[in-house]
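[1] Sharing a model prediction with you, sequence too.
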Amino acid sequence: MNILIKVVVNAVAIWVATAIVPGVEVSGGDTGQTVLTLLVVGAIFGVVNAVIKPVVKLFSFPFYILTLGLFAFVVNALMLELVAWLSDQLSISFTIDDFFWSAIGAAVVVTLVSMVLNLALPDGD
């Protein structure tokens, strides 16, 4: 149940990012297909965050210290770019136009929305 909650939180956060940040898009035919695409992208984002993000954070630790934690947005943007690339390889329609404005902006939105939703929803433990 906890994994399902995290996938839904990721999907909602990515949906909010697509609504706010220009250049971040999830395209689908009808509403049901778009929701399914968002859930799959949320699941991919969860796997990327669980597997790859800790390794990137370990190697970029000096940058976290140097920027007082603001480098986390760059790492999250890199994870979103990786998810967009994986989505393209899997023929899932999730795209990010450019790194600086779109990916960084989406990373900020996804981080803030995920933080709020994780505070509001039960932990599942």
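    Now that the structure is in, tell me what you want to look at. Values in this document were obtained by computation on a predicted structure and should not be read as measured data.
[2] hey, let's count contacts and neighbours off CA atoms from now on
    Fine.
[3] what element comes up after the lengthiest helix in the chain heading to the C-terminus?
    In the chain, ranked by residue count with DSSP state H as the criterion, the top helix is helix 31-51. Where DSSP states H and E defines the elements, the next helix or strand beyond helix 31-51 is helix 53-59.
[4] Please point out which parts of the helix or strand following that following helix sit buried.
    The helix or strand immediately downstream of helix 53-59 is helix 61-66, counting by DSSP H and E. Of the residues in helix 61-66, those with enough neighbours to count as buried (16 or more other Cα atoms under 10 Å) are residue 64.
[5] contact partners of helix 61-66?
    Helix 61-66 has contacts (Cα atoms under 8 Å, 6 or more residues apart in numbering) with 69-72.
[6] Apply 10 Å and report the result again.
    55, 57-58, 68-72, 75 (Cα atoms under 10 Å, 6 or more residues apart in numbering).
[7] Going by distance to residue 116, which of the residues you listed wins?
    Lowest distance from residue 116 to the contacts of helix 61-66 (Cα to Cα) belongs to residue 72, with 17.0 Å.
[8] Give me the three-state assignment for the closest residue to residue 74 other than its chain neighbours.
    Excluding its sequence neighbours, the residue lying closest to residue 74 (Cα to Cα, 6 or more residues apart in numbering) is residue 104, at 6.3 Å. Classification of residue 104 using DSSP: H, G, I helix; E, B strand; the rest coil returns helix.
[9] put this beside the first:
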Amino acid sequence: MGFVLRLLVNALALYLLTRVYGGVSFAPGADLLSVLIAALVMGIVNALVRPVLLLLSLPVNVLTLGLFTLVVNGVVLWLVAAATALNVAGFGAAVIGAVVLTVISWVLDAAVRALGLEKDQ
């Protein structure tokens, strides 16, 4: 998937997350640019910070059969909220929001593939 399309899908997923789940919201007065910046920061954090967190939490992740990844995803969402106009009600809300965001992103990715908007790599 191209960079711009991936950015737009992530931005839409973040926006839909704020509409579906009350624990995550954008700051009052946030506009489209704020949503796009949050999606860009989410991509950067997912590419740079999340692999390090997963590596550091590998023993706990093995013991919990991968369920600790949900906590890592919550930390990633919390970091994005700390750096952007995204607001998270707390750590529990970040973990639940990350799960909901994962489902929304999965559905949007499937829709992009079904519509044929994704270029083969």
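    Everything's here; your move. In this text, all values refer to a predicted model and were calculated from it rather than measured experimentally.
[10] And the TM-score between these chains?
    TM-score of the superposed chains, computed with TM-score structural alignment, normalised by the length of the second structure, equals 0.84; 116 aligned residues with a Cα RMSD of 1.7 Å.
[11] which of the contacts of helix 61-66 of the first structure sit farthest apart?
    Farthest apart among the contacts of helix 61-66 of the first structure by Cα to Cα are 55 and 68. That separation is 18.9 Å.
[12] Contact partners for the equivalent of residue 25 of the first structure over in the second structure?
    Here residue 25 of the first structure is matched to residue 25 in the second structure, going by TM-score structural alignment. With Cα under 10 Å, 6+ apart as the criterion, the residues that contact residue 25 of the second structure are 14-19, 81, 85-89, 97.
[13] Nearest to residue 41 of the second structure among those residues?
    Nearest member of the contacts of residue 25 of the second structure to residue 41 of the second structure, counting by Cα to Cα, is residue 81, at 9.4 Å.
[14] so how much does the helix or strand hosting the closest one differ from the first structure once superposed?
    Element membership for residue 81 of the second structure, per DSSP H and E: helix 68-83. On superposition with the first structure, the mean distance recorded for helix 68-83 of the second structure (mean Cα distance after the TM-score superposition for the first structure) is 0.9 Å.
[15] quick one: that helix aligns where in the first structure?
    Using TM-score structural alignment, helix 68-83 of the second structure corresponds to residues 71-86 of the first structure.
[16] How far away from the center of its chain is the matching stretch?
    Its chain's C-alpha centre and that of stretch 71-86 of the first structure lie 7 Å apart, by Cα atoms, centre = their mean, to the nearest Å.
[17] From the contacts of helix 61-66 of the first structure, pick the one nearest residue 121 of the first structure.
    Once Cα to Cα is applied, the member of the contacts of helix 61-66 of the first structure that ends up nearest residue 121 of the first structure is residue 72, at 23.1 Å.
[18] Correct me if wrong: that closest one contacts residue 111.
    Yes - assessed by Cα atoms under 10 Å, residue 72 of the first structure is found in contact with residue 111 at 9.4 Å.
[19] What is the longest helix of the first structure packed up against?
    Judged by 3 or more Cα pairs under 10 Å, 6 or more residues apart in numbering; DSSP states H and E, helix 31-51 of the first structure is in contact with helix 2-20, strand 24-26, helix 53-59, helix 71-89, strand 94-96.
[20] most remote residue from the first structure's center?
    Distance from the C-alpha centroid of the first structure peaks at residue 66, with 23.8 Å (Cα atoms, centre = their mean).
[21] separation between it and residue 32 of the first structure?
    Using Cα to Cα, to the nearest Å, residue 66 of the first structure is found at 44 Å from residue 32 of the first structure.
[22] For stretch 37-56 of the second structure, give me the average deviation versus the first structure.
    Using mean Cα distance after the TM-score superposition for the first structure, the mean distance for stretch 37-56 of the second structure is 0.6 Å.
[23] what's that stretch in contact with?
    Stretch 37-56 of the second structure is contacted from outside by 6-15, 26, 32-36, 57-58, 60-61, 68-69, 72-73, 75-77, 79-81, 83-86, using Cα under 10 Å, 6+ apart.
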